[in-house]
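1. mind looking at a prediction? Sequence and model below.
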Amino acid sequence: MSPTTPAALAAHVVDRVLAAPGRRRVVVDAAAALGAGVVLADALVEPLRAAGRDVVRVHADDFLRPASLRYEHGREDPDAYLEDRLDARALAREVLDPFGVDGTYLPTLWDPERDRATRAPRRRAAEGAVLVLDGELLLGRWFDAELTVHLTVRPATLARRLGPDRAWQLPAFARYEQEVGPQDVADVVARVDDPRHPALVVR
């Protein structure tokens, strides 16, 4: 463990991104209840732009499956939360894969509040652009990405952040840890039990 700061953690990720030329896809994986994944992903944007790279921000929650599929087994089924919530194939097909080929991508696919397609037009990023995707339970899905970041906390911290209303999600994250091992497969891992004082996992 190497204690760091939020700004230094972001700078570390930016340095990893800028270490190679060309288009880069960055996946920031963290439980939504922590809020840390969105914060880190957003913190990468300005430093990358300052370095001369175009940046595309995409949220995995804009690629959820329709409610009829997400909630087929009920609204509080942890296995469905892990397996059926995200339209991983669409995220790969519409964003990550084409971005790596020619910079094209779909910014959003599904509006979960209205439960209907967003009908967003396809876009094309500049040569050398960086796509920054944030979301939860993203690793272990065979997504093509040049850099993966996983933000982790102790189980007790996650339980506290989820609270009693969302405690049903805990088995989903436990399965994720056991079956995917995100701390083992991510390129960059940081502990964020105290988001003001993250710690970089040195391997």
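-> Nice, I can see it.

2. please count neighbours and contacts with C-alpha atoms only from this point.
-> Will do.

3. ok, the closest residue in space to V56 that isn't next to it in sequence - contacts?
-> Closest residue to V56 apart from its sequence neighbours, by CA to CA, 6 or more residues apart in numbering: L131 at 4.6 Å. Listed by CA atoms under 8 Å, 6 or more residues apart in numbering, the contact set of L131 reads 23-26, 55-58, 99.

4. neighbour count added to those, as JSON lines?
-> Listed next are the contacts of L131 as JSON lines, based on neighbours: other CA atoms under 10 Å:
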{"residue": "R23", "neighbour count": "22"}
{"residue": "R24", "neighbour count": "22"}
{"residue": "R25", "neighbour count": "24"}
{"residue": "V26", "neighbour count": "23"}
{"residue": "V55", "neighbour count": "22"}
{"residue": "V56", "neighbour count": "19"}
{"residue": "R57", "neighbour count": "15"}
{"residue": "V58", "neighbour count": "21"}
{"residue": "F99", "neighbour count": "24"}
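
5. comparison target below:
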Amino acid sequence: MVAAEQAVGVKGVSGRPGANIDASHSGAGTTSQPAASDAGEPMLATALRTYEQLGAEPPTVDFVRNDEENGPAHTLERHGSHVPLRRDPNVRTIEGRIYNDKGWERAENQSFRWDDPVIMAREVNGYIRRNWETIRSDLALEGRHKGHFDAGHRVGEGFINSGMHGTGPRQAHYMVTSLVRVTINLVADSDPAKAFVVSAFPAGILR
């Protein structure tokens, strides 16, 4: 809570969280610092309330329920192990996403699926447990947390576009990966505050 309060307090003064304020350069000859704007107080109160409501205990995510109850969530729809891997013109596939094939809204430069739901649940929930304080603060301050990690072992498979830098036509290159990207949001208008996983997927590159 201290970290969240300090960060929001800085935001109330500087207009952005995490800005470094060096008192030694805030004005020669002055004996006091400017008071934070009163406009920052409701923001601080809201952030601290959200922080407290999220609780100190990290949640354990059931991804089937997570996706069913939260419209923007697509952890399984786009990255589940059930999504066919190899390109097929008749169905939506992991490889086909590189080319904007049937079932995809647009072409992507990487497209991966989890090896199985057990690995997905273990790795993502482990990430949430290890990083809950940071996640909780990000959600209180900004309403969203984005992160990534290396599991240290294979978690999924898929494709990257080897022509993504304009060196040639789109070309899906198969690979396995240990990298994972995660996005967590606050549930809109939820009281008490509640988080959900928007996306969590294996990645070939972390950018």
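-> It's in. None of the values given here were measured: they were computed from a predicted structure.

6. overlay them and tell me the TM-score.
-> Once superposed, chain against chain, the TM-score is 0.24 (TM-score structural alignment, normalised by the length of structure 1); 91 aligned residues with a CA RMSD of 6.1 Å.

7. before we move on, the earlier item: and the contacts of L131 of structure 1, which two are the farthest apart?
-> Taking CA to CA as the measure, the contacts of L131 of structure 1 span a maximum distance of 14.9 Å, between R23 and V58.

8. D138 of structure 2 sits in which helix or strand?
-> helix 132-142 (DSSP states H and E).

9. which strands and helices sit next to that helix?
-> helix 2-14, helix 40-54, strand 144-150 (3 or more CA pairs under 8 Å, 6 or more residues apart in numbering; DSSP states H and E).

10. dump those to JSON lines, plus mean neighbour count.
-> Listed next are those as JSON lines, based on neighbours: other CA under 10 Å:
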{"stretch": "helix 2-14", "mean neighbour count": "18"}
{"stretch": "helix 40-54", "mean neighbour count": "18"}
{"stretch": "strand 144-150", "mean neighbour count": "17"}
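
11. just checking, V58 of structure 1 is part of a helix?
-> No - according to DSSP: H, G, I helix; E, B strand; the rest coil, V58 of structure 1 belongs to no helix; its state is strand.

12. in terms of contact, does it touch D134 like I think?
-> Yes - taking CA atoms under 8 Å as the definition, V58 of structure 1 is a contact partner of D134 at 6.8 Å.

13. returning to what we had before: got the helices and strands packed on helix 132-142 of structure 2 as TSV, with distance to I128 of structure 2 columns?
-> Putting these into TSV (distance: least, CA to CA, whole Å) gives the following:
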stretch	distance to I128 of structure 2
helix 2-14	17
helix 40-54	13
strand 144-150	10
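
14. ranges for the strands of structure 1?
-> Under the criterion DSSP state E, strands of structure 1 are mapped to 2-3, 24-29, 55-59, 104-105, 110-111, 116-117, 123-124, 130-135, 147-152, 188-191, 199-200.

15. ok, D102 of structure 1 to L40 of structure 1 distance?
-> Counting by CA to CA, to the nearest Å, the gap from D102 of structure 1 to L40 of structure 1 is 26 Å.

16. neighbour-wise, which of those two wins?
-> Ranked by neighbour count (other CA atoms under 10 Å), D102 of structure 1 and L40 place L40 first, with 21 against 13.
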